[in-house]
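Chemist: Provided below for reference: sequence and predicted model.
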Amino acid sequence: MSSSHLLNHQIVSVRPISVPSPGRGIDLQVRVTAPRSGQNLPVIVFSHGNAWSLDGYEPLVGRWSAAGFIVVQPTHLDSRRNAIAWDDPRFATIWRVRITDLHAVLDHLDDVLAQAGLEARADRERIAVVGHSWGAQTAGALLGARVLDAEGVAGEDFSHSAVSAGALIGATGTGDTLTPFAVENLPFMKPDFSTMTAPALVIAGGKDDSQLSTRGPEWFTDAYHLSPAPKSLLSLTEAEHTMGGIAGEKVAETTDEDPARVALTADAISAYLRAALNLDAAEWAALNSTAEGRGDTWSLVSK
C-alpha cells in the first residue's frame, strides 16, 4: 500500500518530556512526534520491545506521524539505558511498571501534549495503543487482555477508558508452551486474550520462531484467534520477529532486513487505526482489496 501523503508531510519531535510516575525510581520520559501541520490529530501511544527506548522505532513512528498521527513513546524500565538485567530484583515487576507507564502517559496526556506544543491540535477522543514484542503484551493489557497467575486465574483488568483501538506486533501467545528459560525468567508471559474486547490489528511473522515457546510462529497469532471480535490479523509470510527492521535501520536485532516489509507494517497499522477510530476507512479497504492477490507474501483476515 502506498500513500503519497506519507512522503510529503514534515514531522517534528520533542524529547524528553517527563511524565509524573511516583514510586517508579527512574523518571518516566517520553518522546512526542507529530506532523508539522494539521488539526484534530489522533494519538498513538507506543510501547517498545525489550531493551529499547523512546529513540527507537523511527521507521514506524515517522510514517505514522507523516500519515497524520501524534505518536507518544515512553522509555520503559527495561531499556538498555537503565541497565536492569534479568537477575535484577526489579525485573520481575517490570511488566506491571510498563503497563503503569502507559496509564501515566494517558492520564497526563494533556500536559504531555502541552509540553510538545500540540494541545490545540490533538483529538483526545481518538487514542490508540500500539506495541511490539514485550510492548505488544503491554499494549494488549490496555486493550483488555489479562495475565494468568500460576493457578490459571486471570489477574487485574488494566484496560484504559481513553483507548479506543490498537495494534499488536509480534505479540507473544499463551503460556502453556513456554520454554524453560521463559518459565524461569518471564512467568508473567501467560496472557488471557478472552477479555481483550477492543478493536485491534494483530501482526505476526510467518518465520517468527521464538526461543520463548515450543509452538513456532503460530504462537504469535493467539492474540487474534483467542480474542473476541472485532480483530484483524496481518500475516507476513517471510517476517521474523523484527518484521523487516521496525526498530530501526541496520540495528543489531534485525534478522530479516526488508524496508518494504517495514513500510507495509507501518502503513497497515495507520490504515487500520484510521478506520477503527472512524476517521477514514478508504486506505484500510484498499489494503484488504490488495491482500486478495498477495497470499504468497502476506495475508489479511478479519472477524
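Modeler: On my side now, so go ahead.

Chemist: Going by C-alpha atoms from here, please, whenever you check contacts or count neighbours.
Modeler: Will do.

Chemist: Tell me which stretches of the stretch 101-250 of the chain form strands.
Modeler: Under the criterion DSSP state E, counting those that start in this stretch, the stretch 101-250 of the chain contains strands at 122-132, 146-147, 165-169, 191-192, 200-205, 231-236.

Chemist: could those be laid out in a markdown table, adding mean neighbour count and distance to Ser13?
Modeler: Shown next, in a markdown table, are the strands of the stretch 101-250 of the chain (neighbours: other C-alpha atoms under 10 Å; distance: least, C-alpha to C-alpha, whole Å):
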| stretch | mean neighbour count | distance to Ser13 |
| --- | --- | --- |
| strand 122-132 | 22 | 15 |
| strand 146-147 | 24 | 33 |
| strand 165-169 | 28 | 22 |
| strand 191-192 | 25 | 33 |
| strand 200-205 | 27 | 26 |
| strand 231-236 | 22 | 29 |
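
Chemist: Nearest to Arg90, out of these?
Modeler: strand 146-147 (18.4 Å; C-alpha to C-alpha).

Chemist: Just checking the distance from the closest one to the centre of its chain.
Modeler: How far strand 146-147 lies from its chain's middle: 17 Å, per C-alpha atoms, centre = their mean, to the nearest Å.

Chemist: Which other helices and strands does that strand contact?
Modeler: When contacts are defined as 3 or more C-alpha pairs under 8 Å, 6 or more residues apart in numbering; DSSP states H and E, strand 146-147 packs onto strand 191-192.

Chemist: then this one, side by side with the first:
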Amino acid sequence: MIRFPVLRRLALSLVAALVLAPAAPALAWPQAVPASAAPASAPAHIELSAPDGRAIDVSVWRAADERGVVVFSHGYNGSPAAYGRILSEWVDAGFTVVAPLHVDSLRHPRHAEFDGPAAFTTRIVDLAVVRGFVKAEHAGKPIVAAGHSFGSLMSTIAGGARTVAGPQGDPAVRAVVALSSAGDLQGVILPDSYAGLTVPTLMITGDDDLVPQYVTDWRAHRSAFDRSPAGGKMLLVFEGGDHSLIRNADEADFDLIARASTAFMEAHALGDPEALATLEALAAPDGVTIERR
C-alpha cells in the first residue's frame, strides 16, 4: 500500500534528480496529435480519486470482446491520446486500454502545480489506483502494464522493478510492454533495479533512441532486458528508430511492432499457445534485430 507521507519524503529526496526536471524538452511528447494517430473511437473518461483526494482523469478504450486489460502510462509531458495508433491495435485485438493522464502532462489542468519529483511519485499512485479500478471493474481479466519512455519505467516498476521508491510491483501484472524507456535515470534506477522484473517483458527501441542529456547511448534502453532474470524476455531493436518510434514508424515497422506486442500479450497475459508459437517463430526483417532470453 502506498502512503502519501512516505511519497512526500521521497519526493523531497529526489529534488536533485534533474532527469525529472519539468523543463526537460527531450522528454516532452508533442501536444498536437496527428489525426492519423487518433483511435477509431473516442475513449470514455472516468475520474478516480487518489488517496489525497487528487482527481485522476482516466481514458478508457473498451474492447468489444474483452480478453484482457492494458494499463498504459504515457511519456513525460505527453497524454494517452498521442498513442492512438498503437492503442487501437490492442483494442481491436481484445485488450481494453485504461490510461491515466499524469500530472506532468502538458494537457493536465494542474500541470504547473507539480515539480519533477512529484511527477514520479504521483505516477506510482495513479497507476496503483487505476489497477485497483481494473481489478474491481474488470475482475478476472489479465492485466498488462505498458508505457512509453517515462511510462515505460512505470510499467517495469509495476512488473517488479525496484527503484529508489522501493518495491512497488503488482502481482496481478502478467506481462510488461516497454516502448523505449527513460534510460538509467540517475538517482532513480539502482544497480539491481531489474532483478525483480520476473514477469515476461517486451522491450522495443531503436539504435537512434536518444534523449539529449539523459540517454546518450541507446543501449541504456536495453537495461530492463539485459539486467532482469531470463525467461519471457524479448527485445526488438529497429535500425534508425528514435525515441518517437512508436509514433513515427513507417508502415512496415509499425506493423511488426503491432504484431509483436499483440502476440506477446496474448502469449504471456492470456496464455495463448498459438500466440506463443507465433512469437517464437517471429523472424527479424532487414533493419531489425530480435533477441530473446
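Modeler: Perfect, thanks for sending it. Everything quoted here is computed from the prediction, not taken from an experiment.

Chemist: TSV for the strands of the stretch 101-250 of structure 1, including distance to His76 of structure 1?
Modeler: Shown next, in TSV, are these (distance: least, C-alpha to C-alpha, whole Å):
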stretch	distance to His76 of structure 1
strand 122-132	12
strand 146-147	19
strand 165-169	17
strand 191-192	20
strand 200-205	22
strand 231-236	26
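
Chemist: and of those strands, who's closest to Pro89 of structure 1?
Modeler: That would be strand 146-147 among those, by C-alpha to C-alpha, at 20.0 Å.

Chemist: Tell me where the longest helix sits in structure 2.
Modeler: Criterion DSSP state H: the longest helix present in structure 2 is helix 116-137.

Chemist: And that helix, what's buried?
Modeler: 116-131, 134-135 (16 or more other C-alpha atoms under 10 Å).

Chemist: swap in stretch 22-41 of structure 1?
Modeler: 27-35, 41.

Chemist: Could you work out the end-to-end span of it for me?
Modeler: 29 Å (C-alpha to C-alpha, to the nearest Å).

Chemist: Also stretch 104-111 of structure 2?
Modeler: Termini of stretch 104-111 of structure 2 sit 6 Å apart (C-alpha to C-alpha).

Chemist: Contact partners for the residue in structure 2 that Thr33 of structure 1 lines up against?
Modeler: Aligned counterpart of Thr33 of structure 1 in structure 2: Trp61 (TM-score structural alignment). Neighbour list for Trp61 of structure 2: 42-44, 91, 96-98 [criterion: C-alpha atoms under 8 Å, 6 or more residues apart in numbering].

Chemist: do Ser180 of structure 2 as well
Modeler: So Ser180 of structure 2 contacts 148-149, 152, 203-206, 209, 221, 243 (C-alpha under 8 Å, 6+ apart).

Chemist: repeat that with 6 Å
Modeler: By C-alpha atoms under 6 Å, 6 or more residues apart in numbering, Ser180 of structure 2 lies in contact with 148-149, 204-205.

Chemist: Adding distance to Pro80 of structure 2, write those residues out as JSON lines.
Modeler: Below are those laid out as JSON lines (distance: C-alpha to C-alpha, whole Å):
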{"residue": "His148", "distance to Pro80 of structure 2": "10"}
{"residue": "Ser149", "distance to Pro80 of structure 2": "13"}
{"residue": "Ile204", "distance to Pro80 of structure 2": "18"}
{"residue": "Thr205", "distance to Pro80 of structure 2": "19"}
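
Chemist: Nearest to Leu48 of structure 2, out of those: which one, please.
Modeler: His148 (22.0 Å).

Chemist: What is the aligned counterpart of that closest one in structure 1?
Modeler: Counting by TM-score structural alignment, His148 of structure 2 lines up with His132 in structure 1.

Chemist: need the contact list for its match.
Modeler: Here His132 of structure 1 is in contact with 48-49, 169-170 (C-alpha under 6 Å, 6+ apart).

Chemist: Most widely separated two among these?
Modeler: Maximum distance among these (C-alpha to C-alpha): 11.4 Å, for His48 and Gly170.

Chemist: May I ask which helix or strand encompasses Ile46 of structure 2?
Modeler: Take DSSP states H and E as the rule and Ile46 of structure 2 turns out to sit in strand 44-49.
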